[in-house]
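Participant: below: sequence and its predicted model.
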Amino acid sequence: MGSVDENYDVIIVGGAVIGSSAAWFLTGRDDFNGRVLVIEKDPNYEFCSTALSAASIRQQFSTPLNIDMSGFGIEFLRNLKRDLDPEVEISFHEKGYLVLATEPGRDILRHNHATQIERGADIIWMEPDELAAKYPWMNTSDLAAGCWGKTGEGWFDAYCLMQSFRKQARRQGADYIDGEVVDVLRDGPQIIGVVLKDGRRFGCGALVNAAGTGGSKLARMAGLEIPVEPRKRCIFVFDCRDAADISATCPMLIDPSGLYVRPEGEFFITGIAPPKDRDPECWDFEVDYSLFDDIIWPGLYQRCERFEAIKVINAWAGHYSYNLLDQNAIIGPHPDVKNFFFANGFSGHGLQQSPAVGRGLSELLVAGRYQTLDMSVFGYERIRDNAPVLELNVI
């Protein structure tokens, strides 16, 4: 491949929360003394999904592995000062998710709840009268049930977590550079390096694709394909008069319509996935205010009449790295190009799963196998075989 500027044992493309978690776990291992390079094309993290997310963590999934990954994530967040950074402050609000269901969704909610309980999650089943008593401001007339995360769910400062992973990975020896990968170099079934837009070339023993919405592009540079594309998600911050009692008791509420709302300081944040005919592959960051006017505001009012008089005070758009096959992550090595590792397609779950994914990637890179949580069900083989692992609780 010609001369290179430097050689590294592992190159991680993407330095946001997934890539930086992998760098931190890898450089922190006693059985690893190799060189790690993290390449980030957006050094201010202005457009990264981590910084633009709703910054939440939940265990209310239908897929057991998703529950287990977030379970580890919760414990990691609880022990962040001890294990990651004694100076970090992520303002973790462990107020839970409240997932609501109408009659057609009651059986699915019941099944999901049973799976969550089996995996050790602290999720409370609530009948409509219990919901009405606990949340008197909420319209429960159309509801058949709800599930509330008593512990182990909530929201936090995502940017702070990401920067702490980055800072501590650098402290442990990982090199970070600003740059955009424009080519991945292969020698038959082996990745041997990358080329940056400015002409720099770096050799590697293994390559980790943590490139977020650019993950498919990076894979194609290596001659590989993944069904991942960016999907825009808009978040709106609104003010509501006379909502102190709502803010005090409101968890991360997930309406049967797919709408979510939760407190954010003295305000609230809300959002919803657009209808399928309004949700194409998307690279822009323009806020779709019609989504709020046409869908979100009416939905908020239907669930709580006091949300009739609200005012949008801020809004932004971010991107999901959306896995078209099953909305679950793709993690681990390619079966033929064995030193190309995927960490892609999280479909909105990446932030909360970043501790588990970083740990798992470090295990694969050093030991060649998972040593703690086996995440092989999310391996590339299911992409190759068109064998989806369906997640029924996508938000």
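Facilitator: Thanks, I have it.
Participant: please count neighbours and contacts with C-alpha atoms only from this point.
Facilitator: Will do.
Participant: now the strands for the stretch 151-300 of the chain?
Facilitator: For the stretch 151-300 of the chain, the strands defined by DSSP state E, counting those that start in this stretch occupy 154-155, 175-178, 181-187, 190-196, 201-209, 228-240, 252-254, 260-264, 267-271.
Participant: minimum distance to Val99: which of those strands has it?
Facilitator: Evaluated over the strands of the stretch 151-300 of the chain, closeness to Val99 peaks at strand 252-254, with 4.8 Å, by Cα to Cα.
Participant: now render the strands of the stretch 151-300 of the chain as TSV, adding mean neighbour count and distance to Val38.
Facilitator: Shown next, in TSV, are these (neighbours: other Cα atoms under 10 Å; distance: least, Cα to Cα, whole Å):
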stretch	mean neighbour count	distance to Val38
strand 154-155	23	27
strand 175-178	16	5
strand 181-187	17	11
strand 190-196	20	12
strand 201-209	22	9
strand 228-240	23	22
strand 252-254	23	34
strand 260-264	21	32
strand 267-271	21	32
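Participant: got TSV for the ones you listed, with distance to Trp24 too?
Facilitator: Converted to TSV, the strands of the stretch 151-300 of the chain look like this (distance: least, Cα to Cα, whole Å):
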stretch	distance to Trp24
strand 154-155	22
strand 175-178	11
strand 181-187	21
strand 190-196	21
strand 201-209	13
strand 228-240	25
strand 252-254	30
strand 260-264	29
strand 267-271	31
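Participant: quick one, which of those strands is nearest to Gly19?
Facilitator: Smallest distance to Gly19 across those (Cα to Cα): 8.0 Å, for strand 201-209.
Participant: put this next to the previous one:
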Amino acid sequence: MREPIRVKDLDPTLREELAGLLNGYDFSNCLTCGMCTAGCIYSDLHKDQDPRKFIRKVALGMREEAENDPFIWNCTMCNRCTVECPMGVNMNALTRAFRGKVERAPGYLQVIADDHIRTGNQMGVEQIDFDETLEWIEEMLQEDLKDPTYKIPLDVPNADFFFGFNAREIKHYPADLQSILNVFHAAGANFTISSKRWDATNICLFTGKDDEFAEISRPMFEEAERLNAKEIIVTECGHAFRSTRVFARDYWQGKPMPVRHIMELYADWIKDGTIKLDKTRNTIPVTLHDPCNTVRKEGVVDPQRYVLSHAVMDFREMTPNREHNICCGAGGGAGAVAESKEMRMIKAKPKVDQLLATGAKIGCIPCHNCMDQFVDMNRHYKLGMKMMHLTALVETAMGLMDEDKQFSH
């Protein structure tokens, strides 16, 4: 039996402290109705995953219990609970505030942050490796395009957009970056990539360290301002997109810098005729995952569906979808927390059920962090599916790649 809660042990200053960390946000309108727990798809899958219990500890001032609650790091910060909350209590913000109170984040989270501060990217890619990878991609595109003069536009001033991407696209998946650049070339895009600060990700979106969050994102914005780009376009990565948007909205003091997702760019290009797609080139049934940071938190819901409706013959929605779609199970930095793979695969089961219910053979996963989780669940549950980014399907529909030669993860 649990020890009774004693008033003398409660700390009434906890609420004020958190309000300071959250810029005055007050969560006292919580009704303790339990809709957050009902909305959390993981609350019944493993222990210490009950948002209602956690927020009550916070509201009551149970400082020690709240600060040491495993929920803080078990939570994927997907905010599905907030979608269900009748009072709109932002559990993602509350969880992040508690994470920021610890001295050092668990697993590899702090290592990733330290590497990003040291090298300018989350994967610790050194400058020589970045340069050589771009050179290799450039040579591949010159061969594919049959144009020996093709050059990746580095440090070009006054471009229509500055392209920020994920370090995985340099270190592990250069073919993804090659596909994007192939589409950009076919669209005649006027864009640039910085030779120095190009990684749009920021792991401190999950660690809660605001000072390190600013230190990581500011140099990329300074590069975009130096090059006088009109806006920043972010690659298929939910956390890179959201962290860039958050920095632009809440931290950046320089030239106003709009931030858009690459899916929004593709949708605009299709609408104005910049690129022309033939959906008959993609015949295999496709379903779409909604990354939490892109859809639920930043409200980019329709562009990806517009693109898919023009890019594939057979698009099948998951149920539920859009802002009610289910987190992949690896959000909130879960993929970087040590010994978390077993838990990630437990959390993957609801998403696996969603995938199988569609009967689709391709999962369109417009997020690198989610992609890593989908690749793992594909193997673990022996789904036999192809996991692809949206760009690969666009590239095929444009006639730049044959369907049977598509790159998948």
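Facilitator: Structure's in. What do you need? In this text, all values refer to a predicted model and were calculated from it rather than measured experimentally.
Participant: tm score of chain vs chain?
Facilitator: Once superposed, the chains reach a TM-score of 0.27 (TM-score structural alignment, normalised by the length of structure 1), with 191 aligned residues with a Cα RMSD of 7.5 Å.
Participant: hmm, Cys234 of structure 1 is touching Tyr320, no?
Facilitator: No. The pair Cys234 of structure 1 / Tyr320 is not scored as a contact, 10.4 Å apart, by Cα atoms under 8 Å.
Participant: wait, which of the strands of the stretch 151-300 of structure 1 is closest to Met126 of structure 1?
Facilitator: Ranking the strands of the stretch 151-300 of structure 1 by proximity to Met126 of structure 1 (Cα to Cα) places strand 252-254 first, at 13.5 Å.
Participant: which strands or helices does the closest one pack on?
Facilitator: On a contact count with 3 or more Cα pairs under 8 Å, 6 or more residues apart in numbering; DSSP states H and E, strand 252-254 of structure 1 meets strand 97-101, strand 260-264.
Participant: how about these in a markdown table, adding distance to Leu361 of structure 1?
Facilitator: What follows is those, written out as a markdown table (distance: least, Cα to Cα, whole Å):
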| stretch | distance to Leu361 of structure 1 |
| --- | --- |
| strand 97-101 | 28 |
| strand 260-264 | 31 |
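Participant: out of those strands, which is closest to Gln353 of structure 1?
Facilitator: strand 97-101 (16.3 Å).
Participant: after that closest one comes which helix or strand?
Facilitator: Per DSSP states H and E, the first helix or strand lying C-terminal to strand 97-101 of structure 1 is helix 106-118.
Participant: which elements pack onto whatever helix or strand comes next after that next one?
Facilitator: Going down the chain from helix 106-118 of structure 1, the next helix or strand is strand 123-126, by DSSP H and E. Packed against strand 123-126 of structure 1 by the contact rule (3+ Cα pairs under 8 Å, 6+ apart) you find helix 106-118, strand 145-149.
Participant: need the winner for burial among those.
Facilitator: Of all those, strand 145-149 carries the top mean neighbour count, a mean of 24, counting by mean count of other Cα atoms under 10 Å.
Participant: so which elements touch that one?
Facilitator: Secondary-structure packing of strand 145-149 of structure 1 (3+ Cα pairs under 8 Å, 6+ apart): strand 97-101, helix 106-118, strand 123-126, helix 128-134.
Participant: adding distance to Thr27 of structure 1, write those out as JSON lines.
Facilitator: Listed next are those as JSON lines, based on distance: least, Cα to Cα, whole Å:
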{"stretch": "strand 97-101", "distance to Thr27 of structure 1": "34"}
{"stretch": "helix 106-118", "distance to Thr27 of structure 1": "33"}
{"stretch": "strand 123-126", "distance to Thr27 of structure 1": "35"}
{"stretch": "helix 128-134", "distance to Thr27 of structure 1": "46"}
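Participant: between the ones you listed, which one is closest to Ala158 of structure 1.
Facilitator: Nearest to Ala158 of structure 1, of all those, is strand 97-101, at 17.1 Å by Cα to Cα.
Participant: with respect to Val181 of structure 1, which of the helices and strands packed on strand 123-126 of structure 1 lies nearest?
Facilitator: Ranking those by proximity to Val181 of structure 1 (Cα to Cα) places helix 106-118 first, at 39.9 Å.
Participant: how many other residues sit next to Arg82 of structure 1?
Facilitator: Number of residues near Arg82 of structure 1 (other Cα atoms under 10 Å) recorded here: 12.
Participant: quick check: His113 of structure 1 vs Gln353 of structure 1, distance?
Facilitator: According to Cα to Cα, to the nearest Å, His113 of structure 1 stands 20 Å off from Gln353 of structure 1.
Participant: ugh, typo on my part, it should be Gly360 of structure 1
Facilitator: Relative to Gln353 of structure 1, and taking Cα to Cα, Gly360 of structure 1 is found at 11 Å.
Participant: any idea how far apart the tips of stretch 21-39 of structure 2 sit?
Facilitator: Length of stretch 21-39 of structure 2, first residue to last, Cα to Cα: 26 Å.
Participant: next one: Leu14 of structure 2 from His261 of structure 2, what distance?
Facilitator: Here the criterion is Cα to Cα. By it, Leu14 of structure 2 lies 37 Å from His261 of structure 2.
Participant: these two - which one has more neighbours?
Facilitator: His261 (23 against 17).
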